[in-house]
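Fold the stuff below for me.
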Amino acid sequence: MKIGSKVTVHVGDHRGKRGRVISYETGRTYPALVKVYDGISIKCLWYRDSELEPVAGEVTVNGVVDPQYYSTPAGGQVIDLAEYLTFNRGNAVKYLARAGRKPGAGELDDLRKAEWYIKREIQRIKEGNR
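Sure, this is the predicted structure:
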C-alpha cells in the first residue's frame, strides 16, 4: 500500500466504498489513512492493510468515474483542491490539470475552457459578486 493508492474498504460502515490512501505509517496497527466519500461527507479513517483491497486503473466512486488524467504524479486528485475553490476557479483548475492528458480531448480546447472560467471569475469579482 502506498500514498495515492485507490482502495476498496472491506469492513465497517464504509464496506464497499472506494477511497484513496492519503497517509501510510509503517509499524502502526492501522497504518493506512484513507479518505472515503460516504455519499454525504468525506471522512478520513485508519485501516489495516487486510481491510483494504487495491484498485487499479480507472475506478468508479459512487457511480462517478475517477480517471487517471485527474490524478497528480504524487497521487493527489484535482478535486481535492477544486472543492475548496469557487465554481469558476475549480473548473479552471480542472481544465488546466487535464490539458493534454485526457484521451480524445484537445489540449488547446481544455486551455480555452480554463480561460473561459478565469474570465468569468474576473468578471464576477469586478461586479462585486463575492
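
CA atoms for contacts and neighbours, from now on please.
Will do.

which residue ranges form the helices in the protein?
78-82, 87-98, 107-126 (DSSP state H).

What sits closest to the residue nearest the centre of the chain if chain neighbours are left out?
Taking C-alpha atoms, centre = their mean as the criterion, Q77 is the residue nearest the geometric centre of the chain, at 3.3 Å. Distance criterion C-alpha to C-alpha, 6 or more residues apart in numbering; nearest residue to Q77, sequence neighbours excluded, is S71 at 4.7 Å.

separation between the one you found and V36?
According to C-alpha to C-alpha, to the nearest Å, S71 stands 16 Å off from V36.

the more surrounded of those two?
When S71 is set against V36 and neighbours are counted by other C-alpha atoms under 10 Å, the residue ahead is V36, at 21 against 16.

ok, back up a step: could you dump the helices of the chain to JSON lines with distance to W46?
Shown next, in JSON lines, are these (distance: least, C-alpha to C-alpha, whole Å):
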{"stretch": "helix 78-82", "distance to W46": "19"}
{"stretch": "helix 87-98", "distance to W46": "28"}
{"stretch": "helix 107-126", "distance to W46": "36"}
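
Here is the second sequence; please produce its structure so I can put it next to the first one:
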Amino acid sequence: MGKEDSRNIRTDIASNPVSNPSHYTSHKSGIEAIQITRHETFLRGNVIKYVLRAPYKGTELQDLQKARQYLNWEIDRVASAERVTA
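Purely as a prediction, here's the structure:
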C-alpha cells in the first residue's frame, strides 16, 4: 500500500493522466474524490466527484452541469423509491 500523510492522502504517487491526474488532488483539502465517493451510491458519488473537481479541470461549467444531471437522476431514483414504499 502507498504512503499516506496525516490526512490519509497518498503522497507517493506521481501525477499521471490515467491513475492520478493532477485534478484528482487539486482540491485545497488535498483529498481525492474517491476517498469520499467510495462510500456513496454511484449517482451521489458522481455528484460529489464533479463538484469537487470542477474548478481544476478547465471545464468547470460542464462539470457542474454533469453534477446537476447526476443529482437530478438521484432525485428521480429516490422519489420513485418513496412512491413504491408509500
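
quick one: contacts for the alignment partner in the second structure of the residue nearest to the centre of the first structure?
The alignment partner of Q77 of the first structure in the second structure, by TM-score structural alignment, is E32. The neighbourhood of E32 of the second structure, defined by C-alpha atoms under 8 Å, 6 or more residues apart in numbering, consists of I9, Y24, T25.

how much space is there between the residue in the first structure sticking out farthest from the centre and A32 of the first structure?
For the first structure, the largest distance from the centre (C-alpha atoms, centre = their mean) belongs to E127, which lies 31.3 Å off. For E127 of the first structure, the distance to A32 of the first structure equals 46 Å [C-alpha to C-alpha].

ditto for I118 of the first structure
Look at I118 of the first structure and A32 of the first structure: by C-alpha to C-alpha, they are 37 Å apart.

same question, I22 of the first structure
Distance of I22 of the first structure to A32 of the first structure, given as C-alpha to C-alpha: 8 Å.

more neighbours, these two?
The neighbour comparison of I22 of the first structure against A32 (other C-alpha under 10 Å) goes to A32, with 25 against 18.

out of everything not next to it in sequence, what's closest to the more buried one?
Closest residue in space to A32 of the first structure, ignoring its immediate chain neighbours: Y24 at 4.6 Å, by C-alpha to C-alpha, 6+ apart.

quick one: the one you found and K35 touch, right?
No - in this structure, Y24 of the first structure is not within contact of K35 by C-alpha atoms under 8 Å, at 11.9 Å.

residue contacts, the equivalent of P67 of the first structure over in the second structure?
When the second structure is aligned by TM-score structural alignment, P67 of the first structure is paired with P21. Counting by C-alpha under 8 Å, 6+ apart, P21 of the second structure touches S15.

Kindly report the same for I79 of the first structure.
Contacts for I79 of the first structure were tallied using C-alpha under 8 Å, 6+ apart; they are Y70, K94.

about what we covered before: wait, which of the helices of the first structure is closest to C44 of the first structure?
Judged by C-alpha to C-alpha, the one of these that comes nearest to C44 of the first structure is helix 78-82, at 12.9 Å.

Measure the mean distance from the closest one to the second structure post-superposition.
By mean C-alpha distance after the TM-score superposition for the first structure, the fitted helix 78-82 of the first structure averages 0.4 Å away from its aligned residues in the second structure.

how about that helix: buried residues?
Within helix 78-82 of the first structure, the residues that count as buried by 16 or more other C-alpha atoms under 10 Å are V78, A82.
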